[in-house]
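Enquirer: okay, here's the prediction I keep looking at, along with the sequence it came from:
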Amino acid sequence: MTRPLRIGLTGGIGSGKSTVAGLMASHGAAIIDSDAIARRLTLPGGGAIASIREQFGNEFIDATGAMDRERMRALAFSEPTARKRLEGILHPLIGIETKREAETSASPVKVFDVPLLVESGRWRAIVDRVLVVDCSVETQVRRVMQRSGWTESAVRQAIANQATREQRLAAADGVILNDGLTLEQLAAEVAALWRHWCIPE
């Protein structure tokens, strides 16, 4: 039996990575979304809540019992050591759930949607190919401000906490440049890559 193709999908905030993941799913890929896993872990009753409460205090747990994402985001942006502490809680749990989801999927193409793929340093050994969704910083800022209502300074701070475009591109086996593309054009780019990477000759 041929081993499934494992693709690492990454891109900066506002690059359109989630849209590309959805398009790959439409071709039959199994999407293992590390951000979605992290959100589940920090919901009421999630696997990370007890450790977050212990490490950061009750003020970082909201009235529903979930992690207070806005408060934690503000702390992580202002104190890099806090971000490392949170990653120390989440990353091992994300790793366990990622492996479980990958093993239970029957799809011959597994796409690991990982925003911090390059930063983690470990994914290159796990996946067969790395696909980077790229765009200009100006496009990132505009999209995130429109989508999330963040201030420009907040978006630029988030970008500064991620790998640079150059670092991501240096790790890429394939790149989709998502600047000024319509959804139809982006879908065509994904379809072309799917034919090249995922359809046996």
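Expert: Sure, I can see it. Numbering: from 1, shown residues only.

Enquirer: all contacts plus neighbour counts: C-alpha atoms, from now on.
Expert: Noted.

Enquirer: tell me which element Ser107 is part of?
Expert: With elements taken from DSSP states H and E, nothing contains Ser107; it lies in neither a helix nor a strand.

Enquirer: how about it, what does it touch?
Expert: Ser107 makes contacts with Pro4, Gly28, Ala29, Ala30, as judged by Cα atoms under 8 Å, 6 or more residues apart in numbering.

Enquirer: go on, Ser78?
Expert: With Cα under 8 Å, 6+ apart, Ser78 has no contacts at all.

Enquirer: adding another structure so you can compare the two:
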Amino acid sequence: MLVIGLTGGIGSGKSTVADALAASGAAVIDTDVIARELTEPGQPALREIAATFGADLIGPNGRLNRDALRALVFSNSDARARLEGILHPRIKDRMLKQLAETDAPYAVLVIPLLFETNQHTLVDRVLVVDLPESEQRQRVRLRSGLTDGEIDRIVSSQISRAERLARADDILDNSRDRPALLAQVEGIHRTYLALADGLNDREDC
């Protein structure tokens, strides 16, 4: 199966692209969704997070205080490494299990830290959603209400825009409006279908 790695900086529009590709028939596996599932009440990962970082991160309803955890790990690189050690192996295992079970024409793995975690080795092509960093920061600010300092810390945990673009196989420009982005998604979907068909033809030979 053709496997695409979808990535981009925070606020770049990855979810919009992923939703559009899923609506077109691709199998979309989103690691952020998996991470949320793994940290639901009763999950082993949540218990390990509480044991590692303190039970005060768990609210009275048994749910993870995600804002408090984000503030902690993006202000402390050691804490971020410990959290990644808890979550990343579990996320990868579930992602690969879901990938093995899909029968769609091609699969899209949505991995924000694709290059930073060396998971680009799991995919055939890398699709980057891109926009200027100033617009990226503005969208994050409006969407999430994060402070400039919080946005700075998150952006600094990711590779630079220039490096991400240099390592991309395909790029979607999200600096314009939504219809313009969706038109690009439609085009890249057709490209991936053709590549997937070619891959299947080679396997049949």
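Expert: Happy to help now that I have it. Keep in mind it's a predicted model, so treat the numbers as computed, not measured.

Enquirer: what sits against Lys17 of the first structure?
Expert: Contacts for Lys17 of the first structure (Cα under 8 Å, 6+ apart) come out as Leu9, Thr10, Gly11, Asp113, Val133.

Enquirer: on the three-state scheme, whatever residue of the second structure lines up with the first one is what?
Expert: Matched to the second structure by TM-score structural alignment, Leu9 of the first structure sits across from Leu6. Leu6 of the second structure carries the three-state label strand when classified by DSSP: H, G, I helix; E, B strand; the rest coil.

Enquirer: what number of residues lie near Leu6 of the second structure?
Expert: 29 (other Cα atoms under 10 Å).

Enquirer: and the one 3 residues further on, by the same measure?
Expert: Under the neighbour criterion other Cα under 10 Å, Gly9 of the second structure is assigned a count of 23.

Enquirer: check whether it really touches Ile154, as I assumed.
Expert: No: under the criterion of Cα atoms under 8 Å, Gly9 of the second structure makes no contact with Ile154, lying 9.2 Å away.

Enquirer: before we move on, back to that, make JSON lines from the contacts of Lys17 of the first structure and add distance to Met67 of the first structure to it.
Expert: Formatted as JSON lines, those follow (distance: Cα to Cα, whole Å):
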{"residue": "Leu9", "distance to Met67 of the first structure": "26"}
{"residue": "Thr10", "distance to Met67 of the first structure": "25"}
{"residue": "Gly11", "distance to Met67 of the first structure": "25"}
{"residue": "Asp113", "distance to Met67 of the first structure": "22"}
{"residue": "Val133", "distance to Met67 of the first structure": "29"}
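
Enquirer: out of the residues you listed, which ones does the second structure keep as well?
Expert: Retained in the second structure: Leu9, Thr10, Gly11, Asp113, Val133, out of the contacts of Lys17 of the first structure (criterion both residues aligned by TM-score structural alignment, their matches' Cα atoms under 8 Å).

Enquirer: just the element for the last one, please.
Expert: Under DSSP H and E, the secondary-structure element containing Val133 of the first structure is strand 129-134.

Enquirer: quick check: that strand aligns to which part of the second structure?
Expert: Going by TM-score structural alignment: strand 129-134 of the first structure matches residues 125-130.

Enquirer: tell me roughly how far that stretch lies from the first structure on average.
Expert: Mean deviation of stretch 125-130 of the second structure from its aligned counterpart in the first structure after superposition (mean Cα distance after the TM-score superposition for the first structure): 0.5 Å.

Enquirer: so stretch 177-186 of the second structure matches what in the first structure?
Expert: Stretch 177-186 of the second structure covers residues 182-191 of the first structure once aligned (TM-score structural alignment).
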